[in-house]
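A.B. asks: here is a sequence together with a model predicted from it:
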Amino acid sequence: MPDVFDELHRRCRAGESVALATVVATWRSAPQPPGAAMLVAADGSVTGSVSGGCVEADLYERARHVLDTGVPELVHYGVSDDEAYAVGLTCGGMLDVFVQRFDDDALAQLDVVAAARQAGEPAAVVTCVAADAGDTAASADPAGRLGRRLVLTAGQVTGSLGDDRLDDAAVDDARGLLAAGHSGVLRYGYQGQRRGSGLSLFVAAYATPPRMIVFGAIDFAAAVARIGAFLGYRVTVCDARPVFATGRRFPEAHEVVVQWPHRYLRDEVDAGRVDRRTVVCVLTHDPKFDVPLLELALRQPLAYVGAMGSRRTHDERHKLLREAGLAPEQLDRLASPIGLDLGGRTPEETAVSVAAQIVAARGGGSGRPLAALDGPIHHPG
């Protein structure tokens, strides 16, 4: 929710009070994932969305109430035959939304998140969104813990959830979510013990963007870089030929590197700058570049490795990679020829095909038409 966070930070810096509604849990075909947010300002303006229009009108009124009272609220939205066109979700999904007020007293924590994001470092905000009567650490007023939060970055922790043991447990677990780039709920019992359901903490992860590394400075690479940036990836284009690997030819890429592909990837792996979210698109379709690069890429736990080329190129490449010692399960991870069968030909159509395959791999989709499938439209996160 970068645009929502920026608006939240801006208004709190200006001394305003705002209500922030954040999706903390979803079930079935909920339209937005955990972390989606809507901000309601004192002047009545709205930034962001939590459902694409299904529940925003009701949530707006609740946010105005929280803005007036300062009392946070966890709201559950579902669907039934009676309420599907009233306040429920017509898609059949369910979601929990936590609504809380932010004032200028939260500015120090927001400044920490803003500084981390500006520096390209991950940060997380951990908020107590539910505390039932079984949470004796919350004393006689379980609701008194609602809205407490702490902020963590790589080097510091600010704020508290009201108990040192709980803080320690939450920080450890939140770092695991943050490393994976995921927002989600942590549940604890008394004083941070990892059992029971007395406390629910929502971790809003502000992770660094995942990387897309495109090898091969060709016209198809320009289109893939453009759609990769649109999908939220930090895009690098790499090619060994300086005449082709220029910023002018790839204006949508965040960086353009002149280097032999396998050497560049080896340097990035050694420096810890690729992870399980990284996608690699090999568009060089030249064996002297492809084979050493793919041999290295397929040995890494990357999210996606795809390679452009004809069927004949694919077969020859597979043969060379087998001879290089790659195991069958490693070769099975190679998406080659790259992309889904959409019937496209142009660089832009090919880029859509590649992007669709990457999204399907990330979300566990089949790539088949939704009209031909039964069951939920949205896959579990």
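C.D. replies: Nice, I can see it.

A.B. asks: contacts and neighbour counts: CA atoms only from here.
C.D. replies: OK.

A.B. asks: neighbours of the closest residue to residue 298 other than its chain neighbours, how many?
C.D. replies: Excluding its sequence neighbours, the residue lying closest to residue 298 (CA to CA, 6 or more residues apart in numbering) is residue 330, at 5.8 Å. Residue 330 is flanked by 17 other residues according to other CA atoms under 10 Å.

A.B. asks: surely residue 330 forms part of a helix?
C.D. replies: Yes. Assessed with DSSP: H, G, I helix; E, B strand; the rest coil, residue 330 lies in a helix.

A.B. asks: got the contact list for the residue lying closest to residue 226 once chain neighbours are set aside?
C.D. replies: Residue nearest to residue 226 in three dimensions, not counting chain neighbours: residue 252, with 5.3 Å by CA to CA, 6+ apart. Neighbour list for residue 252: 222, 225-226, 229 [criterion: CA atoms under 8 Å, 6 or more residues apart in numbering].

A.B. asks: what about residue 252, which SS state?
C.D. replies: Quick answer, by three-state DSSP: residue 252 is coil.

A.B. asks: and it, how close does it get to residue 359?
C.D. replies: For residue 252, the distance to residue 359 equals 19 Å [CA to CA, to the nearest Å].

A.B. asks: next, the one to line up against it:
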Amino acid sequence: MEMHDLCAIAAREPRCVLATAVKVEGHAYRKQGVSMLLTREGAMYGSISPGCLESDLQARMERVLDTGRLEFVEYDMRPEDDLSWGETIGCGGLIIVLLEPVCGELRSILSHMHTHFQSGSTVELTRSFYNQYTRIHYVIQLAEDAETQTSLYPSPVAKGASLGPINKMITVDIPRLSLVVIHPSEVDAVASSSGESELQRDGLTDPERWDVPLQISARYEPKPRLIIIGAGNDVIPVVRLGKSAGFRVVVADWRETLCTAERFPGVELVRGFPCEIMPVLDIQSRDYIVLMSHQFPREREFLELLEDRNYAYLGIMGSRTRTARLLNELPPLKHLHSPVGLTIGADGPEEIAVSIAAELIACKRAAAAAERRNVQRGIAHATDGHLSSSR
């Protein structure tokens, strides 16, 4: 589950805790920077492990909510002879998890993040701890040039350092942490820049071993949009799998009896003919588009309007012969995949939906990797049996 989703869930959950993996070493199920939400009612959204840590985190959630204190928790599964976690741990790494009560300032921060996500913006969230971790700064800023992958990295505070352009900055007083985690090499710099007296360095064996910095930043991408043109029955499983794969799904169709909330619950719906929906969709460079209306004239009209647009992916349902006719006399379209979906011998709507979802995931991951390396690369594993960037 993406941070985009967690921010939306936090807005409707009155009592919840945000758990974030702020440090990961060795083999782990999820990467550093991943978060999940725990509620007082026992619901868990997202995951940090395959299920081996969540019950322990849930047990700590009550104390975090009752005291209003942040808490750092260490899970060290590296010793081979340590069987205390049972046979289901499946990791063997070190994970440091930060638990934060979602209230007041943090709730406001998550709300602002969700607004940015909805507008398609990348967001960077920075947490800075001061005064023996009794004060915390939350900073969010747009990070349009950030890496596309969610990442968490240390950014130590230095004398006279600026936190950069800030869209929103909140400082909140919190009670002393149950675990004081201070990076000794950064103590003097933080004390100087914050105007506080020198912090105590006694009893820092565990924090030194954890090496958790005093300032951590995480970059989060908005969920990419999956725009499906068509609202037939075969679109339903594609929508379901698209949502599960981390896409923000939009279904567009001119047939009002098909394009309904009853058929597509929890999905954005846009009704109208291609010339009417194009201004509403406002297609952007990170959008994924799939044509599944099976209506030749309408799809042709949509493709003509798509000529000068930038997007990440264009998949067309149908045979190569049909697609060739559809594209006849049109300029070459970018990022074209036809027939849509990976070649897995799919038969029937459900299996075809699996092939489409698999190709979408492959293209999304490859695009993220290419952006990180700032190199344009093809997606060989995602275009097997398909035409790409050509008719």
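C.D. replies: Happy to help now that I have it. Note that the structure is a prediction, hence the values are computed from the model and not measured.

A.B. asks: got a TM-score for the pair?
C.D. replies: Once superposed, chain against chain, the TM-score is 0.62 (TM-score structural alignment, normalised by the length of the first structure); 314 aligned residues with a CA RMSD of 4.6 Å.

A.B. asks: the residue nearest to residue 226 of the first structure maps to what in the second structure?
C.D. replies: By TM-score structural alignment, residue 252 of the first structure lines up with residue 265 in the second structure.

A.B. asks: tally up the residues packed near residue 180 of the first structure, please.
C.D. replies: 14.

A.B. asks: how about it, what does it touch?
C.D. replies: By CA under 8 Å, 6+ apart, residue 180 of the first structure lies in contact with 276-277.

A.B. asks: and the gap between it and residue 245 of the first structure?
C.D. replies: Separation of residue 180 of the first structure from residue 245 of the first structure (CA to CA): 31 Å.

A.B. asks: helices of the stretch 201-350 of the first structure, start to end?
C.D. replies: Taking DSSP state H, counting those that start in this stretch as the test, the helices found in the stretch 201-350 of the first structure are 219-230, 261-270, 287-297, 311-323, 328-331, 347-363.

A.B. asks: I figured residue 48 of the second structure hits residue 38, correct?
C.D. replies: No. Residue 48 of the second structure is beyond contact range of residue 38, at 11.5 Å (criterion: CA atoms under 8 Å).

A.B. asks: of those two, give the one with the bigger neighbour count.
C.D. replies: Set residue 48 of the second structure next to residue 38 and count neighbours by other CA under 10 Å: residue 38 wins out with 28 against 22.

A.B. asks: excluding sequence neighbours, find me the nearest residue to residue 268 of the second structure.
C.D. replies: Leaving out its chain neighbours, the residue that sits closest to residue 268 of the second structure by CA to CA, 6+ apart is residue 250, at 4.7 Å.

A.B. asks: map that neighbour across to the first structure for me.
C.D. replies: Superposed on the first structure with TM-score structural alignment, residue 250 of the second structure falls opposite residue 236.

A.B. asks: which residues are in contact with its match?
C.D. replies: Contact analysis of residue 236 of the first structure by CA under 8 Å, 6+ apart lists 211-214, 225, 253-257.

A.B. asks: most surrounded residue in the residues you listed?
C.D. replies: residue 214 (29 neighbours).

A.B. asks: give me the aligned partner of it over in the second structure.
C.D. replies: In the second structure, the residue matched to residue 214 of the first structure (TM-score structural alignment) is residue 228.

A.B. asks: residues contacting that match?
C.D. replies: 235, 249-252, 289-292.

A.B. asks: drop anything exposed from the residues you listed.
C.D. replies: The neighbour count (16 or more other CA atoms under 10 Å) marks 235, 249-252, 289-292 as buried among those.

A.B. asks: how far out from the middle of the chain is stretch 287-303 of the first structure?
C.D. replies: 25 Å (CA atoms, centre = their mean, to the nearest Å).

A.B. asks: what's in contact with it?
C.D. replies: 260-262, 265-266, 274-280, 282, 284, 305, 317, 320-321, 324, 326, 330-331, 333-334, 361-362.

A.B. asks: same question, stretch 165-176 of the first structure
C.D. replies: Applying CA under 8 Å, 6+ apart, the set of residues contacting stretch 165-176 of the first structure from outside is 124, 126, 152, 160-161, 186, 191-193, 203.

A.B. asks: repeat the analysis, applying 6 Å as the threshold.
C.D. replies: Contact with stretch 165-176 of the first structure is made by 191-192, as judged by CA atoms under 6 Å, 6 or more residues apart in numbering.

A.B. asks: buried residues in that stretch?
C.D. replies: Buried positions in stretch 165-176 of the first structure, judged by neighbour count with 16+ other CA under 10 Å: 166-167, 169-171, 174-175.

A.B. asks: okay if I get the residues you listed as CSV plus secondary structure?
C.D. replies: Rendered in CSV, the data for these read as follows (three-state DSSP):
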residue, secondary structure
166, helix
167, helix
169, helix
170, helix
171, helix
174, helix
175, helix
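
A.B. asks: and which of those residues is nearest residue 103 of the first structure?
C.D. replies: residue 167 (22.5 Å; CA to CA).

A.B. asks: any idea how far the closest one lies from residue 148 of the first structure?
C.D. replies: On the measure of CA to CA, residue 167 of the first structure and residue 148 of the first structure end up 11 Å apart.

A.B. asks: residue 85 of the first structure too?
C.D. replies: In terms of CA to CA, residue 85 of the first structure sits 34 Å off from residue 148 of the first structure.

A.B. asks: so which of the contacts of residue 236 of the first structure persist in the second structure?
C.D. replies: Among the contacts of residue 236 of the first structure, the ones still in contact in the second structure (both residues aligned by TM-score structural alignment, their matches' CA atoms under 8 Å) are 211-214, 254-257.
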